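1. based on what follows, work out the 3D shape:
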Amino acid sequence: MNISSVLSQIEYKNFSGNKDTIIDNITYDSRKVSDGFVFVAVKGFIDDGHKYIKNAITNGASAILCEEIPEDCKALCNFIVVENARKSMAHLASVIYDNPSANLDVIGVTGTNGKTSITYLLNAIFEHVNKKSATIGTLGVVIDKEHVKTEHTTPESSDIQYLMNKMLQKSIELCMMEVSSHALELDRVSGTNFNIGIFSNLTRDHLDFHKTMENYYQAKKKLFYLTSNNNIVNVDDEYGNRLYKELKRDNVNVYSYGIDSDADIRASNLRTTIKGTKFDLNISGIKKEVYVKTPGKFSVLNSLAAIGSAYCIGIDIDLIIEALGLYKGVDGRFEIIHSNLDSTVILDFAHTPDGLEKIMETVSEFATKRKIVMFGAGGDRDISRRAPMGEIAGKYCDLTILTSDNPRFENPYDICEEIAKGVKKYSNNYKIIVERDEAIYYAIKEAKFGDIIILAGKSTEPYQDLGIEKVPYDEKSIAIKMIKKIEHELEKDK
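-> Model (predicted):
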């Protein structure tokens, strides 16, 4: 594709250079540039891509997309000048990669919690009915069993368009994408055609970026005006209920789902054990019994979102229910770690007050003995959620172990002390163990017959962010190692 063809499909302020030049790739990283690439100079919060234009030209860039042309580079390359390089990158990438989302059913999932679980539930449903699907999200990108690591929950726009183009090459029919509030605010999904949008919930998070809950909500809301088919919204959630009403007012297609509300897609009569939850489903007047292997109200809500979306796509309701009954769950989401101990160890990603409370509520439904929780909070992030997480732990648990979780440039002990202020409102039975490995060992070692231990916060996240570096970390492997160590110690003591 030549530059002339591209310019006819995007908005730009001016162009200088040769319009016959061929371009077939796009990147915002000057180190990845070679012949045929457009380099996009993005102005970020910390760095400015305009500083790397000369590097990109040296590496063989065929064109530069930027907001201003450096004086010493004007005659060195083809320049497309735009108002907003980040936003224009999304539309240019869609053009270069032949508008891939127009040939995929793209389901966007947004919300504070539940995004990963919903995308993987949908993937399980589509696999069950032999529809090829792919996922983009917190756990990376999965295309036809191939796993690609990504830096963000929702990648940059040029990466999204490239990945969707790759999906089409693999004959993928559906793409489930976790759409973060950052991605919506920073135009990463501009240029993407969404078939369905899902709203799971909105609770306090990312206020270091959005500043207020209203800004956070308005960022999330953007997704539901990008959809072509339908939207599925959790009206049990306060912000979801508001969103549903606003979409209805604006004549945007939307279905509601919930447990406590009179929703279009509703669950009732929940029966929960540690092995899962059964519930009665009512969708468009159709009544069915559903079983999901992950227990709890939050799991049922996630299932309702997946059921509604798959039903809108045209999947038979009985096949949807059948798939959910077979699905084992997402790694690291309420995952029970096998052991020979007489207690139960659960691994979960809960890292917000709402996420932690949902796990605690679920465990409380079937726990017969003590509940022990181990978790921390991220450094250089919204500090207002630390004490509330401590309050939840103190309220629901018999023992709380506070530890390090991505402290970045903060002192991890100080972060734990902030959390402890909340714990102490309900209980003084807590312990600070900064070294996370030691905290895991202590939590499991302290457990007695019938106790439940929740290791919360990191789950499958593959690193500890220490600010100056990200150290490889695998919570599940460490937990298994500590379980085996304790099993060995108990065997020796017999």
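2. rest of the way, CA atoms for contacts and neighbours
-> Will do.
3. OK, contacts around residue 174?
-> 104, 105, 106, 107, 131, 132, 133, 134 (C-alpha atoms under 8 Å, 6 or more residues apart in numbering).
4. which residue ranges form the strands in the stretch 1-150 of the chain?
-> 14-16, 25-27, 37-40, 63-66, 79-81, 105-110, 133-137, 140-143, 146-148 (DSSP state E, counting those that start in this stretch).
5. could you find the closest non-adjacent residue to the residue nearest in space to the middle of the chain?
-> Among the residues of the chain, residue 138 comes closest to the average C-alpha position under C-alpha atoms, centre = their mean, at 4.2 Å. Closest residue to residue 138 apart from its sequence neighbours, by C-alpha to C-alpha, 6 or more residues apart in numbering: residue 153 at 4.4 Å.
6. could you report the neighbour count for that neighbour?
-> 20 (other C-alpha atoms under 10 Å).
7. that one and residue 180 touch, don't they?
-> Yes. Using C-alpha atoms under 8 Å, residue 153 makes contact with residue 180 at a distance of 6.7 Å.
8. verify the contact between the residue nearest to the centre of the chain and residue 116 for me.
-> Yes. Residue 138 lies in contact with residue 116 (C-alpha under 8 Å); the separation is 6.6 Å.
9. overlap of the contact sets of the two?
-> What both residue 138 and residue 116 touch, as defined by C-alpha under 8 Å, 6+ apart, is the set residue 178.
10. against residue 60, how distant is residue 424?
-> Applying C-alpha to C-alpha, to the nearest Å, the value for residue 424 to residue 60 is 60 Å.
11. residue 35 too?
-> According to C-alpha to C-alpha, residue 35 stands 5 Å off from residue 60.
12. just the endpoints, please. Distance across stretch 427-447?
-> Span of stretch 427-447 from end to end, C-alpha to C-alpha: 18 Å.
13. flag every buried residue along it.
-> Under the neighbour-count criterion of 16 or more other C-alpha atoms under 10 Å, stretch 427-447 has 427, 430-434, 436-437, 439-445, 447 buried.
14. name the surrounding residues that touch it.
-> 343, 345, 372-374, 394-395, 398-405, 412-413, 416, 420, 423, 453, 455, 478-479, 482-483, 486.
15. please provide the structure for the following sequence as well, for comparison with the first:
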Amino acid sequence: MKVLKDILYKVSIESVKGSTAIELNHIHFDSRLVTNQDVFVAIRGVAADGHMFIDAAISKGATAVVCEDLPSELAPEITYVQVKDTREALAYMASNFYDNPSTNLQLVGVTGTNGKTTVSSLLYQLFKTLGFKVGLISTVTIKVNDKEFATKLTTPDSLTINSYLKMMNEVGVEFCFMEVSSHGIAQHRTLGLDFAGGIFTNLSQDHLDYHSSFAEYRDVKKRFFDQLSKDAFAITNIDDRNGNYMLQNTKAKTYGYGVKNLTDYKVKILEKSFSGLKLNINGNEVWSRFIGDFNAYNLLAVYAAADLLDVEQLENLQTLSQLKPVDGRYQHHISETGIHVIVDYAHTPDALKNVLQTTNDIRTRNEELITVVGCGGDRDKTKRPLMGKIAGNLSTKVIFTSDNPRTEDPDEIINDIEKGVEPQDIFKTLSITSRQQAIKTACSLAKKGDIILIAGKGHETYQEVHGKRSDFDDLKIVKELLAQFNK
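-> Take a look at the predicted model:
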């Protein structure tokens, strides 16, 4: 058991009613999970305000409550701790409760619009290959060395993060690589963590359903680097127009990487094909099985972080050449009849543009580039016409379809996408609401040598419609359909 006053270390407290010397079993911000001798933290969420559930938490056995506003009537046997921001308090409390596990390993955060999953996953893969015990917290999965756990959020809540970091401590994990989302930063989920380093990949439009403007989205990302300590490193993509901005106020030691500008870590793309990339990194040639200019940036970020974490240069390069692409990130498959399939998570305008430009750079222009794409429901609506415009401009044929419509009407989402298609590109487009039917149509249109890009869902193996998830794996489905067409 923990003592309340110990887990409140670093929390900015406005007032206390009752004793902080009491022992507690656990911390919860969901009143339904509270049991005897727990502390309940009342979080103001998007859908519900935790302050409405203080009485419910007490009835379930909570002996302490952390809140922003004290209830009008205080239960005499309960300790109430009033704070300015309960999300911020929860972050510090979670670290303290789990004995500050981030201080016992080297934690590296990766933030940006695109590339977070690839960079963090490849760093996990690289250090695992080198024989280290490694952890990963990503959109796709959470890994504690060899054990794998499912995840739904890019950056989990503070309690979940610290519980997994504690688990990593217990098995001797030395390095952990973690995706850091703008939601996670804005909601203080990473506050109180001791980061050995941070990596900025790039910034483009996303999450404007949550952030009020692009400037706010950018500044939230920057806050992650502002919070790094002087002992940490901060690596930025200086080819991105926001790259140097991210590091303006950081106390960390700063480094740059890029393709276009002279910087600490520089890469030249020597050759590119559907087989991979031949790169020159800081004067050394290396072959990788990754495809596309954007992956040259991702690989360079991985190389730079590994270098700053004291991996010897030759080992770094050799291991980099062995790394395997991440599921759903420009994942390439070729059918028996020679049709190329690319499955990618591209769900932002910039990501879709990168994937299509990369494909156009590689193809001979004698073949079709058939793009199947949609946009998620209950998310930033302003990017939908941009996605439509980009798909129309850069593909030879486009099929607009459902992604994860969630609670929205999929046909209305498709209508929003279609509004961005330029007049000269309208003849290229079809709209098919059923994603399976859209993929089937793409397969029927494709001939030997043609390329089918299925964008938006990537690694996801489900489709969410009206709050219900059903099995749906883009790569599995396209493989099955192409096999049927081969018969």
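16. what's the TM-score here?
-> For this chain pair, the superposition-based TM-score is 0.94 by TM-score structural alignment, normalised by the length of structure 2; 481 aligned residues with a C-alpha RMSD of 1.8 Å.
17. for structure 2, longest helix please?
-> Looking across structure 2 with DSSP state H, the single longest helix is helix 293-308.
18. residues in structure 1 matched by the next helix or strand after that helix, start to end?
-> Next in sequence after helix 293-308 of structure 2, counting helices and strands by DSSP states H and E, comes helix 313-322. Aligned by TM-score structural alignment, helix 313-322 of structure 2 falls on residues 317-326 of structure 1.
19. same deal with stretch 390-410 of structure 2?
-> Mapped onto structure 1 using TM-score structural alignment, stretch 390-410 of structure 2 spans residues 392-412.
20. now do the helices in the stretch 151-300 of structure 1.
-> 157-169, 181-185, 207-210, 213-221, 238-249, 297-313 (DSSP state H, counting those that start in this stretch).
21. quick one: which of those is nearest residue 467 of structure 1?
-> helix 207-210 (16.5 Å; C-alpha to C-alpha).
22. any idea how far the most far-flung residue of structure 2 relative to its centre lies from residue 201 of structure 2?
-> When distances are taken from the C-alpha mean of structure 2, residue 76 lies farthest, 44.1 Å away, according to C-alpha atoms, centre = their mean. For residue 76 of structure 2, the distance to residue 201 of structure 2 (C-alpha to C-alpha) stands at 51 Å.
23. just tell me what residue 91 of structure 2 corresponds to in structure 1.
-> By TM-score structural alignment, residue 91 of structure 2 lines up with residue 90 in structure 1.
24. list the contacts of the residue nearest to that match when sequence neighbours are not counted.
-> Of all residues not flanking residue 90 of structure 1 in the chain, residue 157 sits nearest, at 4.9 Å (C-alpha to C-alpha, 6+ apart). By C-alpha under 8 Å, 6+ apart, the contact list for residue 157 of structure 1 reads 89, 90, 93, 187, 188, 189, 190.
25. not counting sequence-adjacent ones, nearest residue to the fourth one?
-> Distance criterion C-alpha to C-alpha, 6+ apart; nearest residue to residue 187 of structure 1, sequence neighbours excluded, is residue 87 at 5.4 Å.
26. with residue 123 of structure 1 instead?
-> residue 133 (6.2 Å).
27. measure the alignment partner in structure 2 of the one you found to residue 290 of structure 2 for me?
-> The alignment partner of residue 133 of structure 1 in structure 2, by TM-score structural alignment, is residue 134. Distance of residue 134 of structure 2 to residue 290 of structure 2, computed by C-alpha to C-alpha: 22 Å.
28. same check, this time on residue 203 of structure 2
-> The gap separating residue 203 of structure 2 from residue 290 of structure 2 is 21 Å, by C-alpha to C-alpha.
29. which of those two has more neighbours?
-> Applying other C-alpha under 10 Å to residue 203 of structure 2 and residue 290 shows that residue 290 carries more neighbours, namely 27 against 20.
30. return the residues in contact with that one.
-> So residue 290 of structure 2 contacts 275, 276, 277, 324, 325 (C-alpha under 8 Å, 6+ apart).
31. again, but for residue 277 of structure 1
-> Residue 277 of structure 1 neighbours (C-alpha under 8 Å, 6+ apart): 270, 271, 291, 292, 293, 294, 295, 296, 300.
32. look at the closest residue to it other than its chain neighbours and say how many residues are nearby.
-> Closest residue in space to residue 277 of structure 1, ignoring its immediate chain neighbours: residue 295 at 4.9 Å, by C-alpha to C-alpha, 6+ apart. Other residues near residue 295 of structure 1 come to 24 when the count uses other C-alpha under 10 Å.
33. in structure 2, what residue corresponds to residue 295 of structure 1?
-> Checking TM-score structural alignment: residue 295 of structure 1 goes with residue 291.
34. its match contacts residue 278, doesn't it?
-> No. Residue 291 of structure 2 is not in contact with residue 278 according to C-alpha under 8 Å; the separation is 9.8 Å.
35. can you list residues touching both of these two?
-> residue 272.
36. just to revisit the earlier point, distance of the residue farthest from the centre of structure 2 from residue 446 of structure 2?
-> From residue 76 of structure 2 to residue 446 of structure 2 the distance is 72 Å (C-alpha to C-alpha).
37. kindly report the same for residue 485 of structure 2.
-> 10 Å.
38. with residue 202 of structure 2 instead?
-> Taking C-alpha to C-alpha, one finds residue 202 of structure 2 at 33 Å from residue 446 of structure 2.
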